[in-house]
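[1] Sharing a model prediction with you, sequence too.
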Amino acid sequence: MCDTPVALVSLVTGKRQWFIARIGFPACETNLNSSVCAHDLSEPAPLVILELTLDPRTRSNPLVIGDPHIRFHAGAPLRTFSGETLGNLCVWTPSPAPRDYPPNRPSACGHWPGKSWPKWSFTVRSLSNVGCSTSARR
């Protein structure tokens, strides 16, 4: 997705985010305090950070200064039609985005970093009963 090695779909509950779908990242969940994706949750539109080591919100994040050394991030919150934030969709890479990003790749991320993002409707029965299984890993 977006020509990046990592794509994640997460749900947020309490102080953690857990990944209901993931490609390129082995962890099942992360603490929100150490999450780069947590910055997407309050944004009204997709958030694109071209170089995480230069952004004051992320430059001291453990996932930026240590493994997996994230450098580029694009993400958007997943919200219900009533506006409740459930989680996010994000992509990232261990290299910074090109200087001319996104004009040289206009279709790489579809509408990103556009102003509109579809609101998704979810039915969530119990977040506490969902875990990470080895069959869900890629």
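    Happy to help now that I have it.

[2] going forward, measure contacts and count neighbours with C-alpha atoms only.
    OK.

[3] ok, Pro62 to Thr85 distance?
    24 Å (Cα to Cα, to the nearest Å).

[4] Ok, Phe19 next?
    On the measure of Cα to Cα, Phe19 and Thr85 end up 15 Å apart.

[5] more crowded one of those two?
    Remark: of Phe19 and Thr85, Phe19 carries more neighbours, 24 against 16, as counted by other Cα atoms under 10 Å.

[6] Spell out the secondary structure type for the more buried one.
    Per DSSP: H, G, I helix; E, B strand; the rest coil, the secondary structure class of Phe19 is strand.

[7] Please apply the same query to Val64.
    helix.

[8] Look at it and say how many residues are nearby.
    By other Cα under 10 Å, neighbour count at Val64 equals 21.

[9] What of Val91?
    Residues near Val91, counting by other Cα under 10 Å, number 24.

[10] Skipping adjacent residues, who's closest to it in space?
    The shortest distance from Val91 to any non-neighbouring residue, by Cα to Cα, 6 or more residues apart in numbering, is to Ala7 (4.4 Å).

[11] hold the first one in mind and look at this next one:
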Amino acid sequence: MNNMKNMKVPSGGAASTLAKLGIIGGIGLYAAANSLYNVEGGHRAIVFNRLVGVKDKVYPEGTHFVIPWFERPVIYDVRARPHLVESTSGSRDLQMVKNWTSSPYSSFAWPATYSLSDPWREL
């Protein structure tokens, strides 16, 4: 019985260590690849967190950090677009003329970037 107590059991060796290192490295590579996101010019982003919901901060252009799987960025296009308005008027010779007016500063064409997270909260 004394021989069984002092018996040395061989460890997994290099293959086991290499497998553990590969799994840890794979998880680290996945986290590094999915932790950064880029917000292009003319866009804004909000972050949805699985634990607390939508965050209040609106992220501007640039590269930002998120926690993989727990957070997900939602990117919005907030560029100003011209708003075309059609109007019809009569001329002196009693003909109807269509006029098109372009208004780049219409309230429908320029979204409010400070309240981008409100629709996500109300859903």
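    Now that the structure is in, tell me what you want to look at. This structure is a prediction, so every number in the text was calculated from the model and none was measured.

[12] Any idea what the TM-score is?
    Superposed pair, TM-score by TM-score structural alignment, normalised by the length of structure 2: 0.23. Supporting alignment: 50 aligned residues with a Cα RMSD of 4.7 Å.

[13] Do you have the strands of structure 2 handy? List them.
    Taking DSSP state E, the strands of structure 2 run over residues 36-39, 43-49, 53-54, 62-65, 71-77, 83-90, 96-103.

[14] Turn those strands into TSV, including distance to Leu21 of structure 2 and mean neighbour count.
    Below are the strands of structure 2 laid out as TSV (distance: least, Cα to Cα, whole Å; neighbours: other Cα atoms under 10 Å):
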stretch	distance to Leu21 of structure 2	mean neighbour count
strand 36-39	24	16
strand 43-49	30	20
strand 53-54	34	16
strand 62-65	25	12
strand 71-77	26	17
strand 83-90	57	11
strand 96-103	60	11
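
[15] If we go by neighbour counts, what in the helix or strand the residue nearest to Val91 of structure 1 falls within is buried?
    Using DSSP states H and E, Ala7 of structure 1 falls within strand 6-13. Buried residues in strand 6-13 of structure 1, counted by 16 or more other Cα atoms under 10 Å: 6-12.

[16] Can you tell me which of these is nearest Glu29 of structure 1?
    Ser10 (8.4 Å; Cα to Cα).

[17] which residues touch the closest one?
    17-21, 87-89 (Cα atoms under 8 Å, 6 or more residues apart in numbering).

[18] swap in Leu8 of structure 1?
    Under the criterion of Cα under 8 Å, 6+ apart, the contact list for Leu8 of structure 1 reads 19-23, 25, 88-91.

[19] Now the spatially closest residue to it that is not a sequence neighbour: which helix or strand?
    Spatial nearest neighbour of Leu8 of structure 1, excluding adjacent residues (Cα to Cα, 6+ apart): Arg22 at 4.5 Å. If you go by DSSP H and E, Arg22 of structure 1 is part of strand 16-23.

[20] can you pull the buried residues of that strand?
    For strand 16-23 of structure 1, a neighbour-count test (16+ other Cα under 10 Å) marks 16-23 as buried.

[21] And the nearest residue to Pro73 of structure 2 once chain neighbours are set aside, how close does it get to Thr101 of structure 2?
    Distance criterion Cα to Cα, 6+ apart; nearest residue to Pro73 of structure 2, sequence neighbours excluded, is Val47 at 4.4 Å. According to Cα to Cα, Val47 of structure 2 and Thr101 of structure 2 sit 37 Å apart.

[22] And Ala45 of structure 2, by the same measure?
    Counting by Cα to Cα, the gap from Ala45 of structure 2 to Thr101 of structure 2 is 32 Å.

[23] And for His83 of structure 2?
    Where Thr101 of structure 2 is concerned, His83 of structure 2 sits at a distance of 8 Å (Cα to Cα).

[24] do the same with Thr88 of structure 2
    11 Å.

[25] Equivalent analysis for Glu86 of structure 2, please.
    Counting by Cα to Cα, the gap from Glu86 of structure 2 to Thr101 of structure 2 is 6 Å.
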